[in-house]
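Trainee: Give me coordinates for this.
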Amino acid sequence: MRKHKRLIAAFMAAGMLAGSLAGCSGSGKTAEPTTAAGAENTTAAAQTEGEKPGEAPGETVTLRMSWWGGDSRHERILAVIDAFQKANPDIVIEPEYSAFADYRDKFTMQLTSGAAADIMAVDQPWVSSIMAQGDFFADLSGYADLGLDDMDAYIIDNFCKFDNGTFFVPAGVNGMGSLVDTEKLAEYGFDPADKTFTWDDLIALGEKVHAADSSQYLCCVDSKQAALYYARVYLRQLTGKQFINDDGTVGVTREELAEALGLVNTLFEKGIFQPIEEAGIYENSMTQNPTWLNRQMFMILGRTSVMTDASARRADESGNYTTSGYVLPQMENSKESGIEVRPTTLFAVNGKCENPEAAAKFLSFMFNSEEGAELLKDTYSVPARESLRAFCEEKALLDESAMENVVYSLENSGNVVNAWSNNSEVEAMMTEIMQKIAYKQYGSMEEAADEVISRIDQIVASSAQS
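Mentor: Model (predicted):
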């Protein structure tokens, strides 16, 4: 308990798209309330003008809710929906969920076609481009039950608030770190108590791992992760600058960019990353790579949520996890830590929703109640509200290393990454550059840097014309 209280105290101290959106389902035939599993068979009931959910007996409001994730996340959110509907039989939540890659494509299509869900999960890097197009989401600042004023001010102020309102509810807080197989890595001299882990240490450890067995690789990674958690983190530590400035100009020099890309090239060449011919099969699903599952890979760099992801953590035959949280590699004399603190996921309510009170009521249950927190557990990393973190700590619902990582990240966070540096087109371009490096398609990293700079200019110019 003392350690839990110290963690809580530390936490307190640390503390795209055009198109119209569809309105909430607020009319139709009367239907009996159902559980989440049967919600697809439910039709919304008509709601008398001026009435709020629950005021007219026998009538229901139906809200569509969309999100992405794996099986564990789906199961837990469905449990939240089921519990909410039992307590609020006048509100029916129709779930729509998929894997991230499928969700992103569907999300884009629904926004542009006017078929977006009433309550929707939004990835933080998408927000700036969406908000620049217009007022698509409901202002949630008037719904006190959401508890937005009691959530981490850093998260609310930097990611949820805009000049004309507060449009997003954070599902949780993500820091940055790594997930490591400490037992296996101990064989190669790795000490998890030593938090001064550098990029040079990572390379030296990776060389030992691969030299001992050529089928082993220190890092489990795909091309997107290589771009986000290796090249970009290294570049931020090296320069302390935004990758792309607010005005769309490249924020780093050609030489600095070439050095960061060179890190990725070195990791491939030295066998610290698995060859892309083998790992590329598992793009966007790297934790399903048999080499990771068979404990022949030992480290994943990423956000705090990877430490609580059941598919990443790996369980042994006894059901015990073989991994634990650790720090992000650092650079000696770095300009900043490279650690990005951001919401795990954001949730928004459709701006044309006819029943935003009902939508806000559900989001309050999901993210601002003890019952919701107990059902979600670590689905979205660590809650954004301190009192719920305390509750989860008391109930042992949260992974302790994940909590420690978020505390560490809040205390050592780097600059907030701006909209251009988080741009989805830039991210996709950098992912492609990682693949070309892996396939040895460049004569030098300066050549790779030149392509990055040229393509950023093209992306910015194209955006200005649209």
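Trainee: from here on, contacts and neighbour counts on C-alpha atoms
Mentor: Will do.
Trainee: Doesn't residue 65 belong to a helix?
Mentor: No. Counting by DSSP: H, G, I helix; E, B strand; the rest coil, residue 65 falls outside a helix, being strand.
Trainee: Against residue 307, how distant is it?
Mentor: 26 Å (C-alpha to C-alpha, to the nearest Å).
Trainee: Compare these two (neighbour count), which wins?
Mentor: Neighbour count, other C-alpha atoms under 10 Å: between residue 65 and residue 307, residue 307 has more, with 30 against 21.
Trainee: give the contact list for the more buried one.
Mentor: With contact taken as C-alpha atoms under 8 Å, 6 or more residues apart in numbering, residue 307 is in contact with 178-179, 313, 324-325, 399, 401-402.
Trainee: just curious, which of those residues is nearest to residue 140?
Mentor: Set against residue 140, the nearest of the contacts of residue 307 by C-alpha to C-alpha is residue 402 (28.6 Å).
Trainee: hang on, the earlier thing: mind putting the contacts of residue 307 in a markdown table, secondary structure included?
Mentor: A markdown table is the format used below for the contacts of residue 307 (three-state DSSP):
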| residue | secondary structure |
| --- | --- |
| 178 | strand |
| 179 | strand |
| 313 | helix |
| 324 | strand |
| 325 | strand |
| 399 | coil |
| 401 | helix |
| 402 | helix |
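Trainee: The structure of the following sequence is requested for comparison with the preceding one:
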Amino acid sequence: MKMKWVGVWCSVALFSILALSGCGGTTNDNNSQGASGKPGDKVTLRFSWWGSDDRHKATLAALDKYMELNPNIKVEAEYGGFDGYEQKLKTQLAGGTAPDLIQVDQPWLFDISQQGDVFVDLNTLKDTVDLTQFDNKFLADYSTVNNKLLGLPTGIIGMVFYYNKDLFTKYGIPEDTKWDWDNLLVYGKKVHDQSNGKDVLMNIDPNLATELVRYYVMQKTGNQFVKDDYTLGFDKTVAVEAMNYIKKYLDAGVIQPFEESTAFSNKIEQNPKWFKGEIGFTMNFTSNIPVMKKDITFATDVTASVIAKDAKRTAVDTRPAQIFAINKNSKNVKESAKLMNWLLNDKDAATILGDVRGTPASNSSLKVLTDAGKIEPSIAKGTEIALKTSGGPLNGISSNAELGKIRLDNIQKLAYKKATPEQAADELIKNMNAKLKELKSSQ
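Mentor: You can find the predicted model right below:
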């Protein structure tokens, strides 16, 4: 079993894998010294991340081990939830108060890099960070901007359907179903009608609904949602089709009403219907499986997310779980690089951290966990499925936060019946084109 996973991982890796200048002076300390410049001086590093309690506990334990091995290093941990993290980080980078080592969500790299040169190019630290443990193509696709390697992936994640096996059995839904846009409607309506609305096939909150729209558009056209030249990768006809599917799902009770799901965006584990077993599946990243399965009593498994029968590309997301990046304004770049390298590549670190950041992207850490049988089976299976169905990397401009807000506002108007599919499509195109014109002119 272990050898099979390693083999699959390696074969998939062959084809798919796996600013601000800061206020004040930049001290790129590439010597094994503290800020005072003397070897062995006490060095304090700030390290920030977001995550679940399990991730916090594991990361804190790893940092304790690192400080035990390196008595001259003190690591100050700055951690919390995902909400608000991005804006706080951007504010810190703008004000020159950002931590030394920073966990960054990969889609943010494009926006942050447009603001200035804020992260260290890790190509300049090859003597400290072992880049050979990572797939070169994966680093080029997901961590490199303007030929600079801005960070290293903590793990590999992919978007899958994480499903309730018991609910599938209850309603006679074959577990080997290849989900497309039409059978989602058929089975979703069946679940809703037979349960009189008590059960629901899909947990799709407003944020995930915007992803469904993106999936539909990319599968239909084969294009990026937004092309590299800042033009849309779709026309009104395709946009209306996508909106119609979302409306059908909402009207037929295929997905949980937004009035109920909005409060649990990005945290399905807190959704009462989920842990009561009243939801068939959610679309989510594999790294969130440990949190989603906590405290539930029903059996679960993973399968591929929705892919049109005639899809020109799958649009399925596979990307780094997160990125570890080094603040270019850090006074201890070298020591930050050493900590990064240890967290990502060291055997002790791999054993302590496990898969709290998804399937490790580092070959050495992946081997440690695989040999020890410490990778959650659902995460391993889900990552394998996502890699096999991957739509390739999403380009930077499609991940722009301001464009994402336009998509979210648009899908909410549709859901709350303030716009028809045609009106929603018109407004989406109009508002996105206006924002793209603004973004392009600022380059």
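Trainee: what's the closest of the contacts of residue 307 of structure 1 to residue 3 of structure 1?
Mentor: Nearest to residue 3 of structure 1 among the contacts of residue 307 of structure 1, with distances taken as C-alpha to C-alpha, is residue 401, at 11.9 Å.
Trainee: so who does that closest one touch?
Mentor: Shown in contact with residue 401 of structure 1 (C-alpha under 8 Å, 6+ apart): 307, 324-326.
Trainee: Which of those residues has the largest number of neighbours?
Mentor: Neighbour counts for the contacts of residue 401 of structure 1 peak at residue 307, which has 30 neighbours (criterion: other C-alpha under 10 Å).
Trainee: ok so, going back, which two from the contacts of residue 307 of structure 1 end up farthest apart in space?
Mentor: 178 and 399 (13.7 Å).
Trainee: More neighbours: these two, which one.
Mentor: residue 178 (23 against 18).
Trainee: Tell me how far the counterpart of the more buried one in structure 2 lies from residue 389 of structure 2.
Mentor: Residue 178 of structure 1 maps onto residue 161 of structure 2 when the alignment is built from TM-score structural alignment. Distance of residue 161 of structure 2 to residue 389 of structure 2, given as C-alpha to C-alpha: 12 Å.
Trainee: Between these two, which contacts overlap?
Mentor: Common neighbours of residue 161 of structure 2 and residue 389 (C-alpha under 8 Å, 6+ apart) are residue 304.
Trainee: For residue 244 of structure 2, give its distance to residue 2 of structure 2.
Mentor: On the measure of C-alpha to C-alpha, residue 244 of structure 2 and residue 2 of structure 2 end up 44 Å apart.
Trainee: One more: residue 255 of structure 2?
Mentor: Plainly put, residue 255 of structure 2 is 36 Å away from residue 2 of structure 2 if you go by C-alpha to C-alpha.
Trainee: Neighbour count for the two, which is higher?
Mentor: Set residue 255 of structure 2 next to residue 2 and count neighbours by other C-alpha under 10 Å: residue 255 wins out with 29 against 13.
Trainee: quick one: contacts for the corresponding residue of structure 1 for the more buried one?
Mentor: Counting by TM-score structural alignment, residue 255 of structure 2 corresponds to residue 273 in structure 1. Counting by C-alpha under 8 Å, 6+ apart, residue 273 of structure 1 touches 217-221, 267.
Trainee: which residues in the stretch 251-400 of structure 1 form helices?
Mentor: Assigned helices in the stretch 251-400 of structure 1, in chain order: 254-269, 276-279, 290-293, 310-313, 356-367, 370-376, 386-394, 400-411 (criterion: DSSP state H, counting those that start in this stretch).
Trainee: The first one vs structure 2, average distance?
Mentor: The reference is to helix 254-269 of structure 1. Taking mean C-alpha distance after the TM-score superposition for structure 1, the mean distance separating helix 254-269 of structure 1 from the aligned residues in structure 2 is 1.2 Å.
Trainee: which of the contacts of residue 401 of structure 1 does structure 2 keep?
Mentor: Retained in structure 2 by both residues aligned by TM-score structural alignment, their matches' C-alpha atoms under 8 Å are the following of these: 307, 324-325.
Trainee: Now render the residues you listed as CSV, adding distance to residue 164 of structure 1.
Mentor: Shown next, in CSV, are those (distance: C-alpha to C-alpha, whole Å):
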residue, distance to residue 164 of structure 1
307, 35
324, 41
325, 38
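Trainee: What residues does the match of residue 178 of structure 1 make contact with?
Mentor: Neighbours of residue 161 of structure 2 in contact, by C-alpha under 8 Å, 6+ apart: 281-284, 302-305.
Trainee: Now a ChimeraX select for only the buried ones of those.
Mentor: Applying 16 or more other C-alpha atoms under 10 Å to the contacts of residue 161 of structure 2, the buried members can be selected in ChimeraX as follows:
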select :281,282,283,284,302,303,304,305
